[in-house]
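K.L.:
all I have is the shape, not the residue letters:
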């Protein structure tokens, strides 16, 4: 069989007409140079070249009929297909393969929610097991057909065989069937008959979309059962079992009502479970729902002294807030768990008491989730609480580094730490005294600023400098020095004090201080050295840990003008070092009466009247990102706020307890003032400028965000931050703009559950627009429903493509009714032919062999051979020479040769 790819190119054969015409018109001149035979040969060669080029352009192909068949088996491995049905499908394939020829080809595609190639096209052989892993929660026949068409070999009879129950719940198989029909590929179907037992399933769990905290939430459970019997319904609220109720099921639809308290404000998730003894399908025994519970704002108070915040907590509760008080170690460390609270308040809490993971979570909670943060001061807050260089410090609206007063360093601090063998004693089952000493040294550095100097010296029998005196280094350098603090031998305190004296006397600092930490009795006397240091302006404090410490340490502290600490609980050591550093530096706390000054007129402060005096404050400085509302007499911030990302932060640089704010606690406006502190940082409520819609299709959730101004015009958004949270799922969402003011994202959820979608956005100017929230529920897949199979769809697919229903396995590899050819392209050989004919064409036109001259030369030899003469050519008489040409004849001959040469060119 001959065929061409581009039939239109055959019109190029008309070029043969001008080719023949040109030769015909110039035949007279050509015959003067070429013989008639050459002229005909030249015409034939050129026509052959033209034919070769035209056929090459047209894509000439040679084909021969083939009888081999390529079959792709599409095997349904979704959860609705029982194991016995899969075994029957494998047996069907085995029977079909037994009748195949060696030239046939087979491939296997397995599919559930997605399709996957189990076996590529290869010579037929039995399929004993399925190795591919696909999600069985859905049935996607369309994806399977498309993948099968993609791997079908060409130049063979083609056939698809679908082995399925037809329970499609993802995609449109008829769309893929149209593609198969357009390619002339038939689709045979083998229905897999279901053999499942009786089923009882939860058809729906209905809950109101919203409720208030003081009401009962009514829930309705709809259960479909194929037989009557006893069962149990369980209800979980936010993952906790709340109700377990026996029920009696009847055949058909059953309805049961439940009620639960709304509980706390927030997003409430409900899960209903059905347990029936006769049920054979457990996957459809679960349903989910959600309700938004509204109520007063929730505040999480974090403090290390719960009893000291009672007045503040009572004031907030009197204002209608829902207040939860916890120690920092009890607080959740996931930002989305913190987001159930509107505001988090850190009340006189040191940084060492707040785990680093919680500090990072609070940063995300404010910046990305729009939560509010209050930092309430006190002796253990701000700089005095070691918050410098903490993960939370950049979030504060105030700086923790007081302004520079002198050009020299503020404090030169030398830590002299005992590393004798006794420091290896365990204190809490896992940490040694030396471990706590390292942590204490690290916490002491938290009380320093960049205007301070630090040195660390360790001693046992001898002293060693772990960190030379230098401006406060970074945390990694300090940690590296402390890593060399390992237990050694004896307790020679004098060697440590001597090295400290040598180090600190050269320092240029306003305050010079040494902290000595030891757990034993010194082997040498060192009080005289401490006295000399004090005479030179260097103070010395001592810290005694353990039961066998030197009684002289208290006397040494008095001699050195410092303070003596007898540590009762060794775990308090890090906080003691921090407090001692803050005390010596004398810059983070000011304890003297003052009256706050209004720095920025604020509506909620105008009507409170005169402000009571405070007895002390934390020393902080202005920060460019902050907005100072109240100030101390020296102009430093007392109350400052800042917008940090999507949330707000407020810093109150004094306490709200009986120590500094004793007059405030008894002030009539105290509840109103503290309530306004919370109101200042409350997250923006659900904005009327942002709206969310969510559509769940199979395992795809499409979320659309619309932003409109007060006039209904679209708003272009600058920053969109969004999250989807649930019991087993937590992920960020990325929105793409699809129209002015409209943004969309699509995410996949393959787990049953109720999910909360939260979106926070800012406009082009960076101003927050508020937030929007919506809930979505993803219940069990239709794969596990009552109508899981669909034999009607299988029959429709077969009819649409000209396939068969339940064909015998022995006919699967028989050729189809179409004639199929194996085709070879001859384009390249034709081009080679045209190229080979080109030099022949040139030779016919340009190459002339002087036959007459050779004939004349060979004539004498020929005559001798014919006559039988044995004479040599030299003995034959010579041909008489031609008479010489005259001058005119010679010129005429040359002119004739020249004209002939021109004609040939």
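P.N.:
Nice, I can see it. Keep in mind that what you see is a predicted model, and the values were worked out from it rather than measured.

K.L.:
please make it C-alpha for all contacts and neighbour counts, starting now.
P.N.:
OK.

K.L.:
now do the helices in the stretch 801-905 of the chain.
P.N.:
827-846, 851-867, 887-904 (DSSP state H, counting those that start in this stretch).

K.L.:
output the contacting helices and strands for the first one.
P.N.:
Based on contacts counted as 3 or more CA pairs under 8 Å, 6 or more residues apart in numbering; DSSP states H and E, the elements that helix 827-846 packs against are helix 36-58.

K.L.:
show residues contacting the helix it packs on.
P.N.:
4-10, 12-13, 15-16, 20, 23, 30-31, 826-828, 830-831, 833-834, 837-838, 840-841, 844-845 (CA atoms under 8 Å, 6 or more residues apart in numbering).

K.L.:
residue 233 is nearest to which of the helices of the stretch 801-905 of the chain?
P.N.:
helix 827-846 (74.5 Å; CA to CA).

K.L.:
okay, strands next: where are they in the stretch 201-350 of the chain?
P.N.:
With DSSP state E, counting those that start in this stretch, the ranges of strands along the stretch 201-350 of the chain come out as 210-212, 216-225, 229-237, 240-249, 252-261, 266-275, 286-294, 298-302, 322-326, 343-347.

K.L.:
which of these sits most buried?
P.N.:
Burial among these, expressed as mean neighbours by mean count of other CA atoms under 10 Å, is greatest for strand 343-347, which shows a mean of 25.

K.L.:
comparison target, given below:
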């Protein structure tokens, strides 16, 4: 045991002692005895205060070792190595002395403390969660150094393949050296198998011309001689597949391609091999983007034949290329919409679009500057069930309407099939459960003063909720919860019972919604429905699944002056019931002749004779958003509304343009000009600039570099371009690009995720700045799956420069916890005690001097 001064340089202050002596000896009014006492106490006080400043501590020599195991658990490490890693840790830690401490840190793209430093070390079952798609050795070492104590010999044991792909470990190497932290390396085998095959990269031209052949270059790496199947996809569609012969090393394949339509294309190459030969499947595909440019076309979504749609003919005569598709043929990802400048939804119901499709269209408008036009009809807007959907977000109108438009005195009876077939399960949910949800969702939409009844039927009929006011929602939910299925199907008797009850109710409007999933017994339906209609009761029907009597349900709805629905997806049942209830409960559809009036000037109606705007015979009531501009209006609400949504634009025309409600518009001399201007207003704008783009990444940081040249072939300088990045996780970020050279702009984006990235380059509204342009980039698989051998050079460098060693995982050393030099272990500081002593000396000295003064008096 010894004492060490932490701040010995304060000892120079001891020179104050002789100076104090010199000063005190010069005092003449003191006796020699009193001077001696004063000098003694003043010298002791200075000595104690100097020692306080030097911070003395008890120290002893120690052989204690503090050691962290840093274990790489990224995806590049074989699972087979886990047992060997644990065995190495167990065997080396078994040689710890009582003073030694060990801890465990797992790392990949980030470090995580699994076991803190402690003397009773045990590598327990792993609980840490790290990003295994990357390897960041630098952050793991810095994290461990921050957890090491000041006392004892500090060591790190790095167990990794050494293949870092984020950051650089050399950044922490100097820190470890300066702090005396010793790093030993244990090379761990990567996942690479002797028969591994993977796609190194796929290359396509960045820009291509339509109908011109070009090459798709695919590079496949193989560690064996074998046969495999090479598949090529374009925008998710199958293009070709062929058997290829692979030799060890690099294999290059060229496939000739050409495209006929403009747009951004995603090419994906897949190499299919025998699973027994190829250990990892994640690296068996590659992705490349290419851009085919031409004048923008529009996607027209409709269920009608295009020859029968006047709007398509009008757009074509105005020079707009139109591509028509039914809802079930829409792209499976947002990328598929980038081929088009705008999307037109022509009287399409929400139930015909999946929720993912609606999300893709909303992002297409918001993030890629695409256009969206919704044309009205009985299946559009609120009548089509778009309330609270992503499509509603993108449109300039709300699907809900003011409560002042609610229909007074409504009575609605829901007639629900509860036969045995309704107990059938689809995707983990029975049809009857979906129907219950639909019923309650519909009841919630009703005014508490409205009346509602629920009649369930099989062979028999049962009033689950007899006709009553829709105010006690809790009681209704309880009654619905006990509804169960069984028996056959008899629609006729159910309608008879519903009719009998409804005709006695004195409501201004009465309606029946009939749902069934099966065939029914025969009955005189036509005469029955005629009686129902005569009593001023309407009927709508919902046929569920292929087993339902679809034709009969359509006839009942037609005879009953209602609407017929069909779906084979139980998730659509709540949407249908909510949409139908809203149509009945509120006057959403207005079918009477109305002349709209102009409420705002807009480019859409520029140069049109606004005093000759045709009448409409029907439209859907909507409610304009605050950010929207209502261009044409009726007494009940907007007819033509537009607004900017994110980077894109959208338009709502609440009447149809097929002739049912708009025969005056279709026959108008300015019809073609009107629809052309409406669609062109939304279309993604063409840019007058030319671009050379370089997109890449380093580690988890991507870069976007673009050279912008104007139409005069001059660099475009002093722009303020922005980049909206749509990440694989569907989130987006907006990045400002900085000019770094004439005409060249640069920015970084996060690139830690595997998948496809989409970039929309845009500027402000100045005519001198760029307009919207979309690009793509992909990370097909994690860098951890690249065919790379362990980086033994880096692991050796870390050990050599910090005084460590390269260790063999199969031969755990016994001396890992033996310190090569004794370390000082510091005990408690002594300065607090010395400070107390100094204060005591000061008090004694002051007391003596006071006593001396009193004695003189």
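P.N.:
Thanks, I have it. Because the structure is a prediction, the values reported are computed rather than measured.

K.L.:
can you add distance to residue 765 of structure 1 and give the strands of the stretch 201-350 of structure 1 back as CSV?
P.N.:
Formatted as CSV, the strands of the stretch 201-350 of structure 1 follow (distance: least, CA to CA, whole Å):
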stretch, distance to residue 765 of structure 1
strand 210-212, 33
strand 216-225, 42
strand 229-237, 41
strand 240-249, 44
strand 252-261, 43
strand 266-275, 30
strand 286-294, 31
strand 298-302, 30
strand 322-326, 34
strand 343-347, 26
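
K.L.:
and residue 173 of structure 1, what pairs with it in structure 2?
P.N.:
In structure 2, the residue paired with residue 173 of structure 1 according to TM-score structural alignment is residue 169.

K.L.:
quick one: contacts for that match?
P.N.:
Applying CA under 8 Å, 6+ apart, the residues near residue 169 of structure 2 are 136-139, 141.

K.L.:
and the gap between it and residue 698 of structure 2?
P.N.:
15 Å (CA to CA, to the nearest Å).

K.L.:
check residue 734 of structure 2 too.
P.N.:
20 Å.

K.L.:
give me the more crowded residue out of those two.
P.N.:
residue 734 (15 against 12; other CA atoms under 10 Å).

K.L.:
quick one: the more buried one and residue 722 touch, right?
P.N.:
Yes. Between residue 734 of structure 2 and residue 722 there is a contact under CA atoms under 8 Å: 6.8 Å.

K.L.:
quote the end-to-end distance of stretch 742-762 of structure 1.
P.N.:
14 Å.

K.L.:
just stretch 766-784 of structure 2 next, same as before
P.N.:
45 Å.

K.L.:
buried ones in it, by neighbour count?
P.N.:
769-784 (16 or more other CA atoms under 10 Å).

K.L.:
what's the answer for stretch 731-751 of structure 1, then?
P.N.:
733, 735, 741-746, 750-751.

K.L.:
cool, and stretch 74-87 of structure 1?
P.N.:
Buried, per 16+ other CA under 10 Å, within stretch 74-87 of structure 1: 74-82, 85-86.

K.L.:
and if you look at stretch 699-712 of structure 2?
P.N.:
Of the residues in stretch 699-712 of structure 2, those buried (16+ other CA under 10 Å) are 699-700, 702, 704-710.

K.L.:
so which of those comes closest to residue 399 of structure 2?
P.N.:
Among these, and counting by CA to CA, the member closest to residue 399 of structure 2 is residue 704, at 39.5 Å.

K.L.:
how about the closest one, what does it touch?
P.N.:
693-696, 746-749.

K.L.:
so which of those residues is the closest to residue 276 of structure 2?
P.N.:
Distances from residue 276 of structure 2 to the contacts of residue 704 of structure 2, taken by CA to CA, are shortest for residue 696, at 33.6 Å.

K.L.:
under the alignment, what does that closest one map to in structure 1?
P.N.:
Match for residue 696 of structure 2 (TM-score structural alignment): residue 695.

K.L.:
ok, which stretches of the stretch 651-800 of structure 2 are strands?
P.N.:
Going by DSSP E, counting those that start in this stretch, the stretch 651-800 of structure 2 shows strands at 690-698, 701-709, 722-726, 732-736, 738-741, 744-750, 755-762, 773-779.
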